[in-house]
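Asker: Pasted the sequence and its predicted model underneath.
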Amino acid sequence: MTRTIARWILALALGAVGVLHFTQTRGFRVVVPDWATEATRMDKDAIVIASGAVEVALAAGLIALPRERRRIGWATAGFFAAVFPGNWHQWRTGRSTPGLDTDARRFGRLFLQPALIAWALWATR
């Protein structure tokens, strides 16, 4: 039961943040490193929208596809690992977003990413 609750909380958080990527695109652009636009051939807005869409899809999968929860858990963990360079970039450049407006908060955010990876794997095991 605890893992089920943790999975639902993770899904709701992912979905909410994913929706924010659509409504607050400009605020998330500062997290996208310049090299990511070259690597993906997408502009920063498109990367923000795409990552939001992935978050919403993962959230939906965590809730709607219980038989696939382990695979979706691994995909979610992979997504959290994939966006870590953006968190690192934000900390190194000192760029603020809502709630991450100090160097200490941006640095602390770096430690949240491994916790999210562990959470995704644990909640879907």
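Answerer: Noted; the coordinates are in hand. Numbers count the residues shown, from 1 in each chain.

Asker: When you work out contacts or count neighbours from here on, use the C-alpha atoms and nothing else.
Answerer: Noted.

Asker: okay, now Ala6: neighbour count?
Answerer: Other residues lying near Ala6 total 16 when counted by other Cα atoms under 10 Å.

Asker: Kindly report the same for the one 5 residues further on.
Answerer: Residues within reach of Ala11, counting by other Cα under 10 Å, total 23.

Asker: and here's the other structure:
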Amino acid sequence: MTPQKKRSVARTLGRVGLGLALVFAGVSHLTFARDDFKAQVPGFAKELAPQGEDQVVLASGVAEIALGLSFLVLPKQKEAVGNVAAVFFSAIFPGNVSQWVNRRSAFGLDTDGKRFARLFFQPGLVALALWSTRTPR
């Protein structure tokens, strides 16, 4: 296998893996992890949503499912999907900051150190969304 083909396979696996992870995360927003996700909703978002944090969690779950499915079923639009995902991951970053600043425990993030460390995963998701949807040179 050529180095270019290996990069292409790696990017495809990254894109499919990210798509599956987003679908799983979105379903968890709507079902078993709904309360944990409420811990990440920043105050300003609660105020913007008429039904508060629950509405934010549900809407972001639906968005994650749609985005995840887009990674899986729209390979010809993969670059656009990657761009949208990068913007989405950036847009939800304040929720992670809010969880850390307000010391809200959820998803096993029960110390300031764990919540702070979580902040560094978001740029990785942005990078993965962009990298996995680009054609290797």
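Answerer: Alright, I've got the coordinates. These numbers were taken from a predicted model, which means no experiment stands behind them.

Asker: The residue nearest the centre of structure 2 and Asp110 of structure 2: what is the separation?
Answerer: Centroid check for structure 2 by Cα atoms, centre = their mean gives Phe89 as the closest residue, at 5.1 Å. Separation of Phe89 of structure 2 from Asp110 of structure 2 (Cα to Cα, to the nearest Å): 22 Å.

Asker: returning to what we had before: please pull up the equivalent of the residue nearest to the centre of structure 2 in structure 1.
Answerer: Superposed on structure 1 with TM-score structural alignment, Phe89 of structure 2 falls opposite Phe80.

Asker: helices or strands up against the helix or strand that match falls within?
Answerer: In this assignment (DSSP states H and E), Phe80 of structure 1 forms part of helix 69-82. Contacts defined by 3 or more Cα pairs under 8 Å, 6 or more residues apart in numbering; DSSP states H and E place helix 69-82 of structure 1 against helix 44-64, helix 103-123.

Asker: Of the ones you listed, flag the one that's most buried.
Answerer: Each of those was scored by mean neighbour count; the highest is helix 44-64, a mean of 20, by mean count of other Cα atoms under 10 Å.

Asker: Against structure 2, what's the mean shift for that helix, could you check?
Answerer: Its aligned residues in structure 2 lie a mean 0.5 Å from helix 44-64 of structure 1 after superposition (mean Cα distance after the TM-score superposition for structure 1).

Asker: start and end residues in structure 2 for that helix, please.
Answerer: The aligned range for helix 44-64 of structure 1 is 53-73, by TM-score structural alignment.

Asker: cool, and stretch 107-115 of structure 1?
Answerer: So stretch 107-115 of structure 1 sits over residues 116-124 in structure 2, by TM-score structural alignment.

Asker: what's the span of that stretch, first residue to last?
Answerer: Using Cα to Cα, the two ends of stretch 116-124 of structure 2 sit 15 Å apart.

Asker: If anything else comes up later, I'll come back, but that's it for now.
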